[in-house]
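S.K.: curious how this folds, go ahead:
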Amino acid sequence: MLSVILSPWAARAVGDERVHEGRYNHTMYIIAIAWLYVALMAAISDTTVVGGVLTFVFLGLLPMSLFLWLFGTPARRRKLREKDDGIDAGTDQNASDRNQ
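M.R.: Next up, the predicted model:
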């Protein structure tokens, strides 16, 4: 319960080792939402509709998709590693069952 209330750094400071078990960092989403808000405000203040849409796409959506993809890579790798470890553990157990 304490790790849910506290930030990941504070939870790690009090000794909770299970802070990032396959989950994305929530700070990453706060940054993305804030940037999309700024890009939306810039797009709304543009003088034409086409200019507003292009502003939102090129200053909001494209940079955020790149940001989320790059900063989400560690979590995706961690999930893939956990999946591979589960498959390896299952095949090792099946092999030991066949040997008996």
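S.K.: for the rest of this, base every contact and every neighbour count on C-alpha atoms.
M.R.: Fine.
S.K.: residue 51 sits in which helix or strand?
M.R.: Using DSSP states H and E, residue 51 sits in helix 49-56.
S.K.: and the next helix or strand after that helix, how far out from the chain's middle?
M.R.: Using DSSP H and E, the helix or strand that directly follows helix 49-56 along the chain is helix 62-71. Here helix 62-71 is found 10 Å from its chain centre; the criterion is Cα atoms, centre = their mean, to the nearest Å.
S.K.: and this one, so I can compare the two:
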Amino acid sequence: MDKRGFKAIVVTYNTIIDSLCKDMMVDDALKLFKEMIFDKGILLDVVAYTSLIRGLCSLGRWDDVSKMLKEMEDERISPNVVTFSIYISRCICKEGKVEDA
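M.R.: I've put the predicted structure just below:
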């Protein structure tokens, strides 16, 4: 772990964001997500993005999912197997766009 505690801070925020998304409080999670970046300057990782993508997919907010994936690309954060699995199973397949998978 980083001696200055930065790793622990990211893990804590990721846990809170994930919990909010699982409780369908995605807008609160997005607010915290933006606070991490803009107010606190905390660099995010794939875990936070994946939690938000899961939450947005669960609410059917497909445009926001696309924006989140684009933001990941812009920030050079690579989606992992969990991110792709959620995106394919919850977004693409539910929308009937299986050929895009």
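S.K.: send over the TM-score of the superposed chains.
M.R.: Once superposed, chain against chain, the TM-score is 0.32 (TM-score structural alignment, normalised by the length of the first structure); 41 aligned residues with a Cα RMSD of 2.7 Å.
S.K.: who does the helix holding residue 51 of the first structure touch, helix- and strand-wise?
M.R.: Applying 3 or more Cα pairs under 8 Å, 6 or more residues apart in numbering; DSSP states H and E, we find helix 49-56 of the first structure packed against helix 26-44.
S.K.: for the second structure, longest helix please?
M.R.: helix 6-22 (DSSP state H).
S.K.: in that helix, what's buried?
M.R.: The neighbour-count check on helix 6-22 of the second structure (16 or more other Cα atoms under 10 Å) flags 10, 13, 14, 16, 17, 18, 19, 20, 21, 22 as buried.
S.K.: residues in contact with the fourth one?
M.R.: Neighbour list for residue 16 of the second structure: residue 29 [criterion: Cα atoms under 8 Å, 6 or more residues apart in numbering].
S.K.: look up how far residue 74 of the second structure lies from it.
M.R.: Per Cα to Cα, to the nearest Å, residue 16 of the second structure is found 24 Å from residue 74 of the second structure.
S.K.: do a quick rundown of the helices in the second structure.
M.R.: 6-22, 26-34, 46-58, 62-74, 81-86.
S.K.: and among the ones you listed, the most buried is which?
M.R.: helix 46-58 (a mean of 23; mean count of other Cα atoms under 10 Å).
S.K.: against residue 39 of the first structure, how distant is the closest residue to residue 64 of the first structure other than its chain neighbours?
M.R.: Distance criterion Cα to Cα, 6 or more residues apart in numbering; nearest residue to residue 64 of the first structure, sequence neighbours excluded, is residue 32 at 6.2 Å. According to Cα to Cα, residue 32 of the first structure stands 10 Å off from residue 39 of the first structure.
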